[in-house]
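> Give me the fold of what follows.
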Amino acid sequence: MPETILPQGAGYGIILGFGALFALGMWYLATLLARFQNEVQGSEMFMTAKRSVKTGLVASAVVSSWTIAATLLTSSTWCYEYGVSGAYFYGAGATVQIFVFAVAAMELKRRAPGAHTFLELARIRYGKAGHVVFIVYSTIYAIINCVNILVGGSAVFTALTGMNVIAGVWLLPVGVVIYTLTGGIKATILTDYSHTVVIYAMVLAGLFIVYTRSDVLGSPDIVYDRLRAAAKIAPVPGNAGGEYLTMHSQDGVLLGVVFWCAVFGTTIDVQLFQKAITADPSATLPGYMIGGLSWFSIPFCLATTFGLAARAMQGLPEMHTITSRDISQGLALPYAAQALMGTGGAVFVLLMIFMACTAGFSADIVSVAAVFTYDVYGAYINPTASGGKLLKMSHLAVVIWSVLSIATTSNIIPLIIGNGVSLILGALYSIICTFAFGADDFDWNRLKTEIHVADDSDVKGLTSEQIAQEKSHELLTPEQDRDLRQGKVKAMIIATVLCLVFVIIWPMPMYGTKYVFSRGFFKFWVALTFLWAFGAAFTITIMPLVEGRRTIKLFFTSMIFGKKPKESGALEGVFVEGGEDSEHRSSGQEEKDARMEERAVARAAFAFTIDNMGEVADLDRNLWPESQPIGSHYSVKEVLPQFLALLKKYDVPATYFIESWNLTVYPDAIKQIASSGIEVAWHAWRHEAWSKLDEGAERDNFTRSFDAMSDLATGEGKGLVDHYRGFRAPGGIIHGDRTLKLCRDHGLTYISPSAEQGAVVSLDGGKDSIAVLPFKWRTVDAYYYMDAFSGLRKMKGELPEKSQGSDVLVRKYIEEIDKVIETGGYLSTLFHPFLTNTPERLQAMEEVMKHLARRREEGDVHFWKTGGIGDSVIHHDLGLGHESAGIIIKTGSNVKRLKVGDRVALECGIPCSKPTCEACRTGRYNACPDIIFYSSPPVHGTLRRYHVHPEAWLHPLPDSISYEEGALLEPLSVALAGIERSGLRLGDPLVICGAGPIGLVSLLAAHAAGAAPIVITDLDQNRLAMAKSLVPRVRTVQIQRDADAKANAELIKGALGQEAKLVIECTGVESSIHTGIYASRFGGSVFVIGVGKDFQQIPFMHVSFREIDLRFQFRYKETYPKAIMLVSEGLIDLKPLVTHRFTLEQGREAFEAASNPAAKAVKVQLLDD
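This is a model prediction of the structure:
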């Protein structure tokens, strides 16, 4: 037989080849994750994997962390020397610590959720001196562990291949350092998983070969017979009858005790705590328990297979004779594998050793790097280090530690005494010191308030939402805290039971009775080994894939189809063709009038929203005093009434996102909110951090919240909240399609996530769709007021890190509001009552409300409320345009009146014209319930190059009227319909409220009708100047923003010289309607043409006592012919109204001009020459 089983090339090939494979693989995977899943390696990701690792990967990480070369080799050697007891006591001696450690892991997650290392706790709990002691001991332990890994692993490669042992020590870490630098702790965990898959494959392969398929052994009976024969040839001293098939083994038990005591030294092993830190809180207990039970199968099953096989095959020609030197080098496993499986078996063992060494070393260098980064550099060298600097220090520590580990390269009773004393004295010292110096009254909340998530705002590629998500890990939700408290109790119970089972209940009866396995019992033992190995392998291999199936699917789908994560973008419209009978080329126009008479689309849409009710925010942060009763929060008792008063004062529609928990805590307050006309929307059950909810928890949150709402809707709280329509997730982060599906299933119509998550304004498709109305952090008061947002402020680079005053909030909010008004789009402003806790902050919110109210009165803003505007709800992309004129280019077979080449104006309201329709039959077709009006949802508008239109609703244009004037016949028809219905007569004094497009065409029509005198009002002096240029005799009044309706009415009456007989109101704004009413004479009329919000208040008794008629106009009927006549005869000149002209290809510029107050646009037209 050759001196070594394998050639040197095999050793170098495995170390260099697989090292390069993992290094390149992890680098490529990190690149793909960054590209397709926005996963950027900041310091938090590098060291903690965002504290989100699930149960399966936690369990596989535990298995891999606990599996080093000694696990594979020593356990098999013990089994070879002492029989079945060696395999069992090796596994049991190191398994119970995992169960005990689970308790520590649960407490770590609960006490310090933002921790990066467990030594951070030591620094706060024991001070600098205690911190340094922990660092020194942990470092020494890590040195010993890494030296054992590298030297032990290299020695095995040397023994099996003859490669240079020093070369092995240097080469083993190379690939590890590269993939660890690339992927951090997540790379370690992912490689942990791949390593455990290989190791379990070897365990299962060995079981099948030894006990079912081998030509040398092949059945439990043959193994049993050969082990009984081996006991006669080489009996085991201290074993019952010298047998290998007995649990009564003095040396086996003593070695188990040594191992049991020694492994408790891992309580200062930073890498084990590091794995606990990466775990999601809900995954900690099951992850460690499953991991412990699964790890036991490796030494137990592997040694029971190859250790017993090596002993059973001694003396056979296929088996290498094992010497005492071979035993000391742990070569029983590879020799047995080679004898049973040939050269491939030896290679497989080398691969397992490589996997075990690299996984253990990677875990150690990441953990030591974390200690160096956060406990040395971050604590004592640069306490204010940014996330980017911490990440660089982490990378440096990885390299330094790998070099340091390379450079630093018994009798049983003394071992028992040494380890036992070390274990027991630690507990005794703690008890003695406590009684001697008294218990330390330590405030455990300091671990939450003094350990913070690193600020990664200077790390390239991280979004503000990712940083905010990282920050959310600093605090536990009440549910998480409760679960971890309960989990600790469960862990203590489970750990105690399992320790008793593994240490006493299972082995001791067989030890005490000196039982020697019978043939039947040995078969049972082998069957148990198979079952345990299969269960562990299946759990560790399949569970991570099942838990991560959606992420895996999303990743591969994105990679295959090239879809990158969504980024914020502008809302875009889709213009489509449709219609019948005739087709023409059109020139359409987009009105400057932001009221948009048909309420189809708002260029600038705003939502005033409120988040959080009562003490849920304090409960969420564990800050609510236990002595204070629930249901007494100042924000509800004191702040909320002021909110409601201000909303009413400025007539601002609002949505309050409340937590369903409050339905029973604050029912009266919620009734008050709902009765004030404020929409009550949903904000989770009790403000759970939505990003942390797994699929089951998210579904349960929906069920619990909507059940509570349903109970109230049918019980005493009927009418409180009939049904939520909107949802905003706490933290703003949702789980994509999973959350949207739950929203649809529960009847929600819109959702308001964070724009920083990549959410885009969406009104997409159909009756079951969910509108997406995102918010931005720049219009969230917490962004300015709370210290927790310092990292986000720094990352955006627009504000100092420290919290800001209310003056900054007002300035920034107004900037954002005006920006949206100028450029178009949607904006949500967000306030929290619990943060509006000073007069200054309340005043700041009032300034924002006041500004919104002003801009609305200027006609620039529509409020978006619950997924629709007024009664018109948009469910899809909508083409705009209902003011058009063009030329006929093709006619249908039934067209009789018009021909190709005719110039026409389009009347865009198409009634049903059925004899059964009363409105159509009586000539009031504008009231037809089945009317189709272009650009009114769901009908697309006429702003397109080609359009099909019914002949009956096309009006021929004389040569004296241009296409531009033809398009303006539509708003002129609105004005003519209003003047006709108002009964205006020659010489009647008239007031027109609003100098927007409708007000200006009403002015032209009233001037032609002979009204005198005429007063027109507006907030904007530029519009009044336009009115004066159109009709020089008109008298103008600029409305004062801060004056009430009565004061402005006095200005109007003064300009008119009398009280108004007729007021034509063209804005639809409540305050403007009030002004018109107060300006009217006894018996006068106020005629409202403008479109306003659904519900408005009026000075009812004033209207009643003065017998003022309040009337309204909806669109028009049969006015186009009259409008054409007035324009063609020169009585009304519409041309000056067109201030801006663009081609169809310049559509975006046209909309920007129409939406920008600085452009001073009245009518913006799109022309197609």
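> Please make it C-alpha for all contacts and neighbour counts, starting now.
Fine.
> Mind jotting down where the strands sit in the stretch 551-700 of the chain?
With DSSP state E, counting those that start in this stretch, the ranges of strands along the stretch 551-700 of the chain come out as 582-591, 604-611, 654-658, 679-682.
> So which elements touch the shortest one?
Secondary structure elements in contact with strand 679-682, counted by 3 or more Cα pairs under 8 Å, 6 or more residues apart in numbering; DSSP states H and E, are strand 654-658, helix 667-675, strand 726-727.
> Please repeat the previous calculation with a cut-off of 7 Å.
With contacts defined as 3 or more Cα pairs under 7 Å, 6 or more residues apart in numbering; DSSP states H and E, the packing partners of strand 679-682 are strand 654-658, strand 726-727.
> next one: the first one
Counting contacts by 3+ Cα pairs under 7 Å, 6+ apart, strand 582-591 packs against strand 884-891, strand 946-948, strand 1163-1167.
> just the second one next, same as before
Contacts of strand 604-611 with other secondary structure elements, assessed using 3+ Cα pairs under 7 Å, 6+ apart, are made with strand 654-658, strand 825-831, strand 862-863.
> what distance separates that strand from the centre of its chain?
Relative to the mean C-alpha coordinate of its chain, strand 604-611 is positioned 21 Å out (Cα atoms, centre = their mean, to the nearest Å).
> one more to put side by side:
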Amino acid sequence: MTEFILNQGFGYGIALGLGAAFALLMMATTYTAKKFLGQKQDSERFTTASRSVKQGLISSCVVSSWTWPGTLLTSSQWAYQYGVVGSYWYAAMGSFQVLLFTLVAIEIKKRCPGIHTIAEVARVRFGRGGHLVYLSYCLGTNVIVSCMLLLGGSQGFSFSTGMHIVAACFLLPMGVCVYTLFGGLQATFLSDWTHTVIIYVIILVCLTTVYGTSDLIGSPGKMYDLLTEIAKESPSSAANGSYLTFDNRAMIFTAWNLLMGGASTVFGDPSYSQKAIAASAKDVMFGYITGGLCWQIIPWGLGTCTGLAALALTNNPASYTYPNALTVEEAEKGLPLVYGMAAIFGKSGAASAVVMIFMSVTSAMSAELISCSSILTYDFYRSYVNPKASGKQLVTASHISVIGFSIFMGGLAVVFNYIGVTIGWILNFIGIALGPVLGALLGMLFYPKMTKYAMWFGPTMATLTGVACWLGSCHHFYGELNKDNLAGNYPSAIGNFVSVFSSPLYIFLISLIKPQSFDLATLNEQFEAGDDAEETELERMKVKEEDLDQLNKSLIQTRIFLIIHASIFVFILPLSLYGSGYIFSKRFFTAWVVITIIWEYLAAMWIIIWPLYESRVTLRYVIMKLLGKEVDHHYYGAGEVKEISTSDQSFATPSVAEAKNEHHVNVITDSDHDM
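From the prediction side, this is the model:
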């Protein structure tokens, strides 16, 4: 269709209005933290949030970073095209990648809690050459992921509102750039929580309405009947044409490509390791695991709701494309999300879909901005330009990097838009080009015999091998190399597999020639804080004995959990449904929907409530200060009284010590006021 479901004014209003509102909100939050909690924006806080973020906020940040526009648009698109299997596979494969990264996050806290970026480990272990190779993969992933975010967001705005795509590419990251500049990583975390809460609320309203109160559907049974009916007129690509089955071979290959692409988008993206660096040691495991589980239900629930609703209502006048189904082009643009919500809620539903797209692109983009600025500041500026940079100079370099990267990514997204590159194409390609970073990351953290030559040549050879197999298999299956054929399931699956799995093989074989004997226990001794770091920040850069015991237990628990999760969600459940060719009965589909809704509500409650509960001491303190009330002489937090006298300042942070009065000072320790 040529008409847009919303007008341009709405698109510009969201991009500018909401962007400005969130920028002001985060700036106000940063100011409040500085005024009432004594938090100064030094180089450590800007980059690492003082390494004290608790599990609730880590969970919401993991969810936010992995909730891209593509998560919302593609899960709904796959549900529309393939049925129940589409959104399930997107959720299962995406969540497994994040959950697997938990092992890396724990190892970071165990071996090198003092790092500012994951690439610093490569510099210490392999010197300049290995460092530059690893940096190229990190920045390559940073750029491609950011480009996918802006591509998905700008295209979603343009296709829904008619907003000019160039304007969307530059306006969407503008507000993000502003509050990231003022608040650093901590502002990013707070923004992530706010954005994620809004996305969960919209999804819950959609699920409740579609399967509970809507006059158009209103129950799982009615949805089942509508999907069964539409399959007779327009069958799916499944073996039996049903939208209520897992028996779809094309979906298996698509899911595999998503899993392999995630080897780069998660393990190569420095923003995920940035969260591990920022987390407190005792919270890192639960933060990542609960974050992965809470994220899993977002694409699953949203696709089960909006994608299936758009499909089921094809023959209903409420459908925006009535009496026609969406064209292939419209489906590939992710419009099932917008049209499905519009069919249920009218224009307000389409508007809510655009708001979700805005929330996803800005929250994930903020993480990319801060991780890229950290890489450019610590791995380029401090490593090779100004090794003796002061804390103030590091903050300035970070600010310049944030601004420069925002402008660069806006321009690159415009270029990709005009040459016709889609999110789906990039998802297929990124694992082939950058997937070998998985082997490099695991090697430098877990394999003490890995050599600098293995870092130099292993990932590079894996990329070249993967590209060669990708091109060769494309020519074999399709007889011609072009953009569309290269995005085919078979060439993409082969190229991704070879790139990802040849990397650790090359690294292992090259390391056998002259193995290194690196003591991983000494790794953390090589990292330095900025000269403006506070005493508590310096303490958190050290590996503590009690933390080691906890982290070793966490590694074992995580491995057990990963085996159970993968067994259920990646192998047993989907493959048994695929192999049997089972078509959901109405009772089975109803149970499927009920489980989805319950899981969505539990995830939303965790993400919304738990970070607030963990920070209740800080919130109470700040609210009382804002209201102009005196804080109690004895201030309670975490089960113990926080009080010191002016004669003993040893437990106070410098900012608290400055706030002393004649008799006593009430202290909220860093563990309380850092979120």
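> how about the helices and strands packed on strand 604-611 of the first structure in CSV, adding mean neighbour count?
Shown next, in CSV, are those (neighbours: other Cα atoms under 10 Å):
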stretch, mean neighbour count
strand 654-658, 24
strand 825-831, 22
strand 862-863, 25
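> shouldn't residue 292 of the second structure be in contact with residue 99?
Yes. Contact criterion Cα atoms under 7 Å: residue 292 of the second structure and residue 99 qualify, at 5.5 Å.
> Out of the strands of the stretch 551-700 of the first structure, which is closest to residue 702 of the first structure?
Among the strands of the stretch 551-700 of the first structure, strand 679-682 comes nearest to residue 702 of the first structure, with 9.8 Å by Cα to Cα.
> Aligned counterpart of residue 342 of the first structure in the second structure, please.
Counting by TM-score structural alignment, residue 342 of the first structure lines up with residue 346 in the second structure.
> List the contacts of that match.
For residue 346 of the second structure, no contacting residues are found, by Cα atoms under 7 Å, 6 or more residues apart in numbering.
> for the stretch 1-150 of the first structure, what spans make up the strands?
For the stretch 1-150 of the first structure, strands defined by DSSP E, counting those that start in this stretch do not occur.
> For it, just list every one of the helices.
Along the stretch 1-150 of the first structure, counting by DSSP state H, counting those that start in this stretch, helices occupy 8-12, 19-37, 43-48, 55-66, 69-82, 84-111, 119-161.
> Turn the ones you listed into a markdown table, including distance to residue 1155 of the first structure and mean neighbour count.
Shown next, in a markdown table, are these (distance: least, Cα to Cα, whole Å; neighbours: other Cα atoms under 10 Å):
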| stretch | distance to residue 1155 of the first structure | mean neighbour count |
| --- | --- | --- |
| helix 8-12 | 70 | 18 |
| helix 19-37 | 36 | 18 |
| helix 43-48 | 43 | 26 |
| helix 55-66 | 52 | 28 |
| helix 69-82 | 70 | 27 |
| helix 84-111 | 52 | 25 |
| helix 119-161 | 54 | 20 |
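> do you know which of the ones you listed lies nearest residue 454 of the first structure?
Per Cα to Cα, nearest to residue 454 of the first structure of the helices of the stretch 1-150 of the first structure: helix 43-48, 6.5 Å.
> Which elements pack onto that closest one?
helix 165-208, helix 387-407.
> mean per-residue distance, that helix to the second structure?
Taken over the aligned residues, the distance from helix 43-48 of the first structure to the second structure averages 0.7 Å (mean Cα distance after the TM-score superposition for the first structure).
> That helix: how far from the chain's middle?
Using Cα atoms, centre = their mean, the offset of helix 43-48 of the first structure from its chain centre is 18 Å.
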